[in-house]
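Participant: sequence and predicted structure, then a few things I'm wondering about:
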Amino acid sequence: MSKLITQLQFPDPDAAYVTLVEARRGLSMEASAELDTKLVLILANHIGDLDVLREAVALAKA
């Protein structure tokens, strides 16, 4: 049984996308990768469920 929510959750998905794109504007490739790493760790901690994290990792790798 999947615990990972994959249905759209943002009321304004375009704004969410723009937020992620704008966060990288002007950053080097290295700084952008560091931002991504920090963001993943912050959001993984926010989720706080190892089963969900494992599902998300598997989905991202598929």
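Facilitator: Structure received.
Participant: alpha carbons only for contacts and neighbour counts from here, please
Facilitator: Will do.
Participant: work out for me the element Val21 sits within.
Facilitator: helix 13-24 (DSSP states H and E).
Participant: next up, a structure to set beside the first:
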Amino acid sequence: MITTPHWQDADTFYEQLLDAQAGLSPDQLQAFSARLVLLLANQVGDAAVLAECIQAAREAA
């Protein structure tokens, strides 16, 4: 799992993320976030890395 900054263009990504969420209801935002997580997880693909990411996110909560 990569924990150091690994962005090609963080500002553009953040802007795209905010634009995609604009105007969504709380339910739509939750569904959007779930779909995005699944799409990104599919890009990672490695079950061990995904498990580490889940654990790290949980610990940060």
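Facilitator: Noted; the coordinates are in hand. Given the structure is predicted, the values throughout are model-derived calculations rather than measurements.
Participant: please work out the TM-score for the two chains.
Facilitator: TM-score of the superposed chains, computed with TM-score structural alignment, normalised by the length of the second structure, equals 0.86; 59 aligned residues with a Cα RMSD of 1.0 Å.
Participant: ok, back up a step: so the helix holding Val21 of the first structure matches what in the second structure?
Facilitator: Residues 10-21 of the second structure are the counterpart of helix 13-24 of the first structure, counting by TM-score structural alignment.
Participant: picking up where we left off before, identify the residues contacting the helix holding Val21 of the first structure?
Facilitator: Residues from elsewhere that reach helix 13-24 of the first structure (Cα atoms under 8 Å, 6 or more residues apart in numbering): Phe10, Ser32, Leu35.
Participant: who's in contact with the first one?
Facilitator: Phe10 of the first structure makes contacts with Ala16, as judged by Cα under 8 Å, 6+ apart.
Participant: that older thread, and the angle from the next helix-or-strand element following the helix holding Val21 of the first structure to helix 13-24?
Facilitator: Scanning forward in sequence from helix 13-24 of the first structure by DSSP H and E, the next helix or strand is helix 29-47. With axes from the mean of the first three to the mean of the last three Cα atoms, to 10 degrees applied, the angle from helix 29-47 of the first structure to helix 13-24 works out at 130 degrees.
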